[in-house]
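Q: give me a model of this one.
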Amino acid sequence: MSVLLKDIAKATGFSINTVSRAMRSDPKISEQTTLLIKKAAHEMGYIPNTVAASMRSNSSKMVGIISADSANPFFSEVVRGIEEAATKAEYHILLASTEESVKKEADLIKMFLCRKVDGIISMPVFDNSPSHLELYRKLPVPFVFPGRRLEGLVDHSVLHSDRDGQRKVLEHLISKGHTKILYLAGPKKVSNTIDRLAGVAEAYANNGMEVNPEYILEASGHIEDGYSLTNQALNRGLGFTAVACFNDMLAMGVLKSLGENNLKVPEDIEVFGYDNLYMSQFMQPSLSTVDVPKYRLGYVAMETLLSHIQDPNLEYATTDFPTRLVYRETTR
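A: Below you'll find the predicted structure:
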């Protein structure tokens, strides 16, 4: 049976009102009395009614986190930053993943609102339909997008220079003489895919070259896609001397395929990933990639959200972190 405030009052000899105020650390209750009551509550196994508390204070001290892909460790590193910033602010997070489903994203938003969260951090599917955009525009709580964007709501985003990062990768490979570069793109329902493809096009244009659509392959972003798409390209006789990938997960699959086809990296084919996942430095060979400040992305997103929770009238502004190329053993 649950321990109630009246049970703590009976055990300590104080009134229910005094117990209630002490549990809320009311400064009008002496420190000695507060410590005594909280000690008794802890020993009795008292669990605070957070729903009732949030109704009284109009704040739940909870934030809903909508991640995108539970199979990709990129998002766990972002969430780690979110959680640390939340903990420092004495907030709790509720975490769920859409698996890139628009319907699930909408369902999670409704669920979090029912839980009376104070704000939402979402990694949205790139769906610019009026209904999807309206879902966010009508939110009664502040919201922030770490690492992604939606048209018309970019000021809610904390980004990481996707277009610039991917342009630098392609320009680096082109500068080394590669003219046939296989590019494994991400899914079209992700804003990063759109922006990185723009970076690819920009790199070719800057070098007076045209993009050959035959060398652009769409993937889901998972390891098995990198493996199967590389195998398919090789089987079709698609000659390429370098592979640039939407993320490190795809690059891992690429390396397995190339190895099984007796192609040496980087001697025969150079490979570049994106995201700089923690595991990338330990691969054999270690992966050249684009470093994205994943932890900081989440930390700043949470800090930004807290600022808007504390001041609902605060104007939103886009943050865009720079990226850098990390050269390892998959490139010369």
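Q: use CA for all of it now, contacts and neighbours both
A: Will do.
Q: for the nearest residue to residue 299 once chain neighbours are set aside, grab the count of nearby residues.
A: Leaving aside its sequence neighbours, residue 299 sits nearest to residue 81 (Cα to Cα, 6 or more residues apart in numbering; 4.2 Å). Look at residue 81: counted by other Cα atoms under 10 Å, it has 19 neighbours.
Q: then residue 52?
A: Residue 52 has 11 nearby residues by other Cα under 10 Å.
Q: please provide the structure for the following sequence as well, for comparison with the first:
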Amino acid sequence: MATIREVSKHAQVSVATVSRVVNGNKWVAEATRQRVLEAMAELGYQPNSFARSLATNKSETIGMVVGDLSGPFFGEMMQYAEQVVRDAGKHLIITSGHSTLDEERDAVQFLLKRRCDALILHLDLMPDAEIVELSQRQSTPIILVNRLVPDLAEQCVYLDNEAGGFLATRHLLERGHRRIACVTGPLYKADARARLAGYRRALDSVGLDYDEQLVVEGDFLEPGGEVAVAALLARQVAFSAVVVGNDLMAIGAINGFKQRGLNIPGDVSLVGYDDVLMAGYLEPPLTTVRVPVAEFGSEAGRLALKLGEGIDCEIHNRFLPTLIERGSTADLAPQPSPTAA
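A: Below is the predicted model:
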């Protein structure tokens, strides 16, 4: 592999001039720059990216922490953030917080040690005050996704999950349902708590009391939906519809009801959340709340690039969900609500 000295000799310039070209220094004549670039191409010279990052104080990378490396939500968010970053000629380094506070802290420190130009963080457990302190202590810009920290509002790209929970529940209320159960996500997650708050607001809007017996905490995973159905039915409380915290649990819930001989939506209407790819292909197709994951993944990537370059920019940080009505919900039928056998 060619060295920088060989490139300087071939281009008949100093080593310092080659270094300026490699580091993008604008104080190099265009004819000289082209001569150096041609020499680099002819000799197959590959600049040392670490040395270049020391010289420019830029690593040409954006770091990203997500809660989980699997699942349709994180997959789509990572895909669109990475696309924006790659289109800018940079790379996205991704690691996971694994839904524990220690792992979240470790993941953030891992990326900071790699001198990423900016960080995109999806953090469930790190307290707001700690995130604010981290942002103030580090020169590396921080962008938060799917979470609003008021003191860092201009660095947050988030979904109004409370509005999503309200939309899902209001849809069922409009179809005549009054005994509406709710399967939440894990309530240590801010988005799960916000969706539950939306459910409660929708009930309150029509004068219905909140009933803890109709609420089961789930885990955002498909088997958790089946477990939640079993728990609801074991309580022997009447309900005609269910709001489920995400589509994966909704799939599990549908299976759980079917295994017990209950029909969707004939016996139980059901609304999911996320609008994952398979939602429209289920039997019946799933009524769900659509989350614009692609849009806020892209926006997080764009913001990270701008702030990483020290450029102030206008931010579209609050995204709104929409209801997608399909076949898993129906008007309340004039028949008894399901209870445990």
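Q: and the TM-score between them?
A: The TM-score (TM-score structural alignment, normalised by the length of structure 1) is 0.89; 327 aligned residues with a Cα RMSD of 2.4 Å.
Q: returning to that earlier point: my read is the residue nearest to residue 299 of structure 1 is in a strand, agree?
A: No. Assessed with DSSP: H, G, I helix; E, B strand; the rest coil, residue 81 of structure 1 is helix; it does not lie in a strand.
Q: from memory it sits against residue 146, does it?
A: No. Using Cα atoms under 8 Å, residue 81 of structure 1 is not in contact with residue 146; the gap is 10.8 Å.
Q: which neighbours do those two share?
A: Common contact partners of residue 81 of structure 1 and residue 146 (Cα atoms under 8 Å, 6 or more residues apart in numbering): 297-298.
Q: could I get the full set of strands for structure 1?
A: 62-67, 92-97, 119-122, 143-146, 157-159, 181-185, 216-218, 242-245, 270-272, 289-291, 319-320, 324-326 (DSSP state E).
Q: which of those sits most buried?
A: Comparing those by mean neighbour count (mean count of other Cα atoms under 10 Å), strand 143-146 ranks first with a mean of 28.
Q: how close does the counterpart of residue 298 of structure 2 in structure 1 sit to residue 306 of structure 1?
A: Aligned by TM-score structural alignment, residue 298 of structure 2 pairs with residue 299 of structure 1. Distance, residue 299 of structure 1 to residue 306 of structure 1, by Cα to Cα, to the nearest Å: 11 Å.
Q: now residue 83 of structure 1
A: In terms of Cα to Cα, residue 83 of structure 1 sits 12 Å off from residue 306 of structure 1.
Q: got a list of what the spatially closest residue to residue 180 of structure 2 that is not a sequence neighbour touches?
A: Nearest residue to residue 180 of structure 2 in three dimensions, chain neighbours excluded: residue 241, at 4.9 Å (Cα to Cα, 6+ apart). With contacts defined as Cα under 8 Å, 6+ apart, residue 241 of structure 2 is in contact with 172, 177, 179-181, 268-270.
Q: compare these with structure 1 and list the overlap.
A: Retained in structure 1 (both residues aligned by TM-score structural alignment, their matches' Cα atoms under 8 Å) from the contacts of residue 241 of structure 2: 172, 177, 179-181, 268-270.
Q: can these go into TSV with extra columns for distance to residue 46 of structure 2?
A: Shown next, in TSV, are those (distance: Cα to Cα, whole Å):
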residue	distance to residue 46 of structure 2
172	61
177	66
179	66
180	62
181	60
268	62
269	60
270	57
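Q: taking the residues you listed, tell me the two that lie furthest apart.
A: 179 and 270 (12.2 Å; Cα to Cα).
Q: so what's residue 95 of structure 2 up against?
A: Counting by Cα under 8 Å, 6+ apart, residue 95 of structure 2 touches 64-66, 69, 107.
Q: nearest to residue 316 of structure 2 among those?
A: Distances from residue 316 of structure 2 to these, taken by Cα to Cα, are shortest for residue 64, at 19.0 Å.
Q: and the gap between residue 19 of structure 1 and residue 282 of structure 1?
A: 55 Å.
Q: specify which residue of the two has the higher count of neighbours.
A: Counting neighbours by other Cα under 10 Å for residue 19 of structure 1 and for residue 282 shows that residue 19 has the greater number, 27 against 10.
Q: isn't the more buried one up against residue 9?
A: Yes. The pair residue 19 of structure 1 / residue 9 is scored as a contact, 6.1 Å apart, by Cα under 8 Å.
Q: identify the residue nearest the aligned residue in structure 1 for residue 228 of structure 2 in space, chain neighbours excluded?
A: Alignment note (TM-score structural alignment): residue 228 of structure 2 maps to residue 229 of structure 1. Excluding the flanking residues, the one nearest residue 229 of structure 1 by Cα to Cα, 6+ apart is residue 217, at 7.5 Å.
Q: so the one you found sits against residue 185, correct?
A: Yes. At 5.9 Å, residue 217 of structure 1 counts as touching residue 185 under the criterion of Cα under 8 Å.
Q: coming back round to it: quick one: contacts for the match of residue 298 of structure 2?
A: 78, 80-85.
Q: residue in structure 2 paired with the residue nearest to residue 299 of structure 1?
A: For residue 81 of structure 1, the residue aligned by TM-score structural alignment is residue 80.
Q: next up, the contacts around its match.
A: Counted by Cα under 8 Å, 6+ apart, residue 80 of structure 2 has contacts 294-295, 297-298, 301.
Q: of the kept ones among the contacts of residue 241 of structure 2, closest to residue 55 of structure 2?
A: Checking these one by one against residue 55 of structure 2 (Cα to Cα), the nearest turns out to be residue 270, at 57.0 Å.
Q: I'd like to know how far residue 37 of structure 2 sits from residue 24 of structure 2.
A: 11 Å.
Q: more neighbours: which of those two?
A: Comparing residue 37 of structure 2 with residue 24 by other Cα under 10 Å, the one with more neighbours is residue 37, at 18 against 13.
Q: dump the residue contacts of that one.
A: Applying Cα under 8 Å, 6+ apart, the residues contacting residue 37 of structure 2 are residue 21.
Q: separation between the residue nearest to residue 180 of structure 2 and residue 109 of structure 2?
A: 44 Å.
Q: got it, and residue 96 of structure 2?
A: 12 Å.
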